[in-house]
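> sequence below, structure please.
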Amino acid sequence: MAINDVHLHCHYIHHTIYELVKSFPDYKKIMDLFEDKVDPLYIDKCNNVDIDVYGTFKSKIKNKCPQVISYLYNVYEQNNKNIPEVYCKYLSYWIYHDLLNKKYVNGITILYHSLIDVFKSIYKDVNVDILKRMYISDTTLANITSLYDIYTCLGIINDNRGYKYDKNFCNAIKAIQDKNKAEMEARFSALRDQNVVHTCKNKIPFSIIITLFIMFLTTLLLFIVYKFTPYGSYLSHEIKKIKKKWKNIHEASIIRESSEIPQYNLNDKCYDILYHCD
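Down below sits the predicted model:
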């Protein structure tokens, strides 16, 4: 049963695990095809799997192990060394949800690796290193289960054509949808507001740093031009011209102000004289 030079390539770059969940129902059908798979070699190898930590599930794991091996072999056979990531992820989910009935939160990855090792012991030429990295983390499995249940419910609703003629059923579905939509929008809005505030706080110091950097760079550039280039004398001459213009403007302003003060005083005195005349 050896497979020559077969390597597993799980494509996981372009998809998150949550995006892959919507395809899980399709891969459940594939797994179910091998539910009653009985192969003497598979059974013999599965009896050696280390499952002492799973208590009452030991017998079930050994009985279902050949099904897992058949599923994995189908992956290789059908995809010609090009294995979609969803195959890998679904197996990890299936171990948690179907095989162990969600009774174990921790240790799912250990069992996943143990079953992969059984597969490797049968098909020795297969490189399963990538496959062993393509599991769902134990902490994510609960979220995956909730999301998968939603897809399952949607599938049941879509398959149940009779609901279109049941007004009460439609109203119940709509009520659930509206309630959850409002709650999710409120949560996303709060999260978005937090992100905006956080982003603004981060941008303020950054803007100050950029401004100071530009000022420093401009000053340094002018200094270099002034000291080390032929344009230094020209720049010095222009600066003196500007300073002279400002000086002249300032002096003119002082002269104008000084010439206006006596006039104001004179007007005030005339007013006083006129006011006190009989």
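
> only C-alpha atoms from now on, for both contacts and neighbour counts.
OK.

> which is the next helix or strand following the lengthiest helix in the chain?
Assignment by DSSP state H gives helix 167-228 as the longest helix of the chain. Per DSSP states H and E, the first helix or strand lying C-terminal to helix 167-228 is helix 231-276.

> and that following helix with helix 167-228, angle?
Following axes from the mean of the first three to the mean of the last three Cα atoms, to 10 degrees, one obtains 100 degrees for the angle between helix 231-276 and helix 167-228.

> returning to that earlier point: tell me what the longest helix of the chain is packed against?
With contacts defined as 3 or more Cα pairs under 8 Å, 6 or more residues apart in numbering; DSSP states H and E, helix 167-228 has these neighbours: helix 231-276.

> elements contacting the helix it packs on?
In terms of contacts (3+ Cα pairs under 8 Å, 6+ apart), helix 231-276 is packed against helix 167-228.

> now find how far off-centre the helix it packs on is within its chain.
From the chain centre to the centre of helix 167-228 is a distance of 15 Å (Cα atoms, centre = their mean, to the nearest Å).

> where do the helices of the stretch 51-200 of the chain begin and end?
For the stretch 51-200 of the chain, applying DSSP state H, counting those that start in this stretch gives helices covering 58-79, 85-94, 108-122, 129-133, 141-159, 167-228.

> now for the fifth one, which elements pack on it?
Packed against helix 141-159, as judged by 3+ Cα pairs under 8 Å, 6+ apart, are the following elements: helix 85-94.

> starting at the chain centroid, how far to the helix it packs on?
On the basis of Cα atoms, centre = their mean, helix 85-94 sits 21 Å off its chain's mean C-alpha point.

> one more, so I can put them side by side:
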Amino acid sequence: MNTVMIYYSNVNFFPECNKIINGYSSKWIEDDNCGEQFFNRVGIEKDSFLEKNCGIALLYLSDIDLSISSHKIPREAGYTYLYYWVYHVVFKSNYSEDMKKFYKALIDDHYRTYKSIISKYIAEDISKVNLEKLKILYDVYACLYDIKENNGYQNDSIFCSSLKYITEIYNKEMNHQLHNISNPHTLNSHKSNMGIYIVIPILVILLISLFTLTLYKYNIHGSHLLEIIKRKISTYSNINEKGNKIGDSEMFIGIQGDSRYNVLYNYE
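The predicted structure is shown next:
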């Protein structure tokens, strides 16, 4: 797998990384490691905003490296997110040498402190184009993450609103079908509802197709990403095939043990 695709494969961890770094944003205190010496070493002018975010980033790196067994975020995903965060949050999407030097200085400072217990890892330079594509992917995963964790999404974008609507309909219908399993006398009524197994996968595929088209059109690596997403679409298509083959209560009961039937948990 090439470097760009490794970046893409790590995006599904970004919402959890964001949760960690936001936790430190709310309880940051001045860090001596982010003083004049740090900025002189970086070669950029110190200001209160950069100083604060330097401290937040160092706390985040410590969490990623020292608590890796508890949050189960791969190191490469955690460091890739930091690169993304420095670009989008700290430097306000201004891709510059200062941005790259700031990121590298954070890694170097962190490694000097903990080199006895961690191995050094640094995300290679990520181009501005790929950072913007990471943002598109991250927005999708953030939407799914919030639906899963918070039972809702505050973003009013068409994609997120549609995805939330689809998952609500799907899960409502699945609850209804599982209720029929426990009430055999109503089992025959499921035949009139089989259309849901056709409509929902089609809607999901349409949404994914629109998203794929955007990446494919503007990203030179779109063909590689397209293959990955095609496999995801194939998974949704299997839902349709399986739904059409359901003919007795034993097969309905099998739904409970098949994680593919829960849309919320199929985005990894």
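
> can you give me the TM-score here?
Laid over one another, the chains give 0.48 as their TM-score (TM-score structural alignment, normalised by the length of structure 2), with 166 aligned residues with a Cα RMSD of 4.2 Å.

> hmm, back to that, return the most buried member of the helices of the stretch 51-200 of structure 1.
Mean neighbour count (mean count of other Cα atoms under 10 Å) peaks for helix 85-94 among those, with a mean of 23.

> now do it and helix 141-159, the angle between them.
With the same axes, to 10 degrees defining the directions, helix 85-94 of structure 1 sits at 110 degrees from helix 141-159.

> helices or strands up against helix 85-94 of structure 1?
Under the contact rule (3+ Cα pairs under 8 Å, 6+ apart), helix 85-94 of structure 1 is packed against strand 10-11, helix 24-33, helix 108-122, helix 141-159.

> go with 7 Å
Based on contacts counted as 3 or more Cα pairs under 7 Å, 6 or more residues apart in numbering; DSSP states H and E, there is no element that helix 85-94 of structure 1 packs against.

> how many residues are close by residue 245 of structure 2?
For residue 245 of structure 2, the count of nearby residues is 9 (other Cα atoms under 10 Å).

> still on that earlier bit, out of the helices of the stretch 51-200 of structure 1, the one nearest residue 28 of structure 1 is which?
With Cα to Cα as the measure, helix 85-94 is the member of the helices of the stretch 51-200 of structure 1 nearest residue 28 of structure 1 (7.9 Å).

> could you measure from residue 212 of structure 2 over to residue 144 of structure 2?
16 Å (Cα to Cα, to the nearest Å).

> the two: which is more packed in?
residue 144 (27 against 17).

> where does the more buried one fall, secondary structure wise?
Following DSSP H and E, one finds residue 144 of structure 2 within helix 128-150.

> check which residues of that helix are buried.
By neighbour count on 16 or more other Cα atoms under 10 Å, the buried set for helix 128-150 of structure 2 is 130-134, 137-148.

> and it, what does it pack against?
helix 14-25.

> apply 8 Å and report the result again.
Packed next to helix 128-150 of structure 2, using 3+ Cα pairs under 8 Å, 6+ apart, are helix 3-10, helix 14-25, helix 158-181.

> can you give me the angle it makes with helix 14-25?
Helix 128-150 of structure 2 and helix 14-25 are oriented at 80 degrees to each other (the same axes, to 10 degrees).

> just want the angle from helix 128-150 of structure 2 to helix 3-10.
The directions of helix 128-150 of structure 2 and helix 3-10 differ by 10 degrees, with the same axes, to 10 degrees as the criterion.

> now helix 128-150 of structure 2 and helix 158-181, what's the angle there?
40 degrees.

> neighbours around residue 43 of structure 1, how many?
With other Cα under 10 Å as criterion, residue 43 of structure 1 counts 18.

> put together TSV for the helices and strands packed on helix 128-150 of structure 2, with distance to residue 223 of structure 2 on each row.
Listed next are those as TSV, based on distance: least, Cα to Cα, whole Å:
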stretch	distance to residue 223 of structure 2
helix 3-10	11
helix 14-25	23
helix 158-181	22
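
> which stretch among these approaches residue 59 of structure 2 most closely?
With respect to residue 59 of structure 2, and counting by Cα to Cα, the nearest of those is helix 14-25 at 7.0 Å.

> what does that closest one contact?
Identification of contacts with helix 14-25 of structure 2 by Cα atoms under 8 Å, 6 or more residues apart in numbering yields 53, 56-57, 59-60, 73, 77-78, 81, 138, 141-142, 145.

> would JSON lines of these with distance to residue 22 of structure 2 be doable?
What follows is the contacts of helix 14-25 of structure 2, written out as JSON lines (distance: Cα to Cα, whole Å):
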{"residue": "53", "distance to residue 22 of structure 2": "11"}
{"residue": "56", "distance to residue 22 of structure 2": "9"}
{"residue": "57", "distance to residue 22 of structure 2": "10"}
{"residue": "59", "distance to residue 22 of structure 2": "11"}
{"residue": "60", "distance to residue 22 of structure 2": "9"}
{"residue": "73", "distance to residue 22 of structure 2": "16"}
{"residue": "77", "distance to residue 22 of structure 2": "16"}
{"residue": "78", "distance to residue 22 of structure 2": "14"}
{"residue": "81", "distance to residue 22 of structure 2": "13"}
{"residue": "138", "distance to residue 22 of structure 2": "16"}
{"residue": "141", "distance to residue 22 of structure 2": "17"}
{"residue": "142", "distance to residue 22 of structure 2": "14"}
{"residue": "145", "distance to residue 22 of structure 2": "15"}
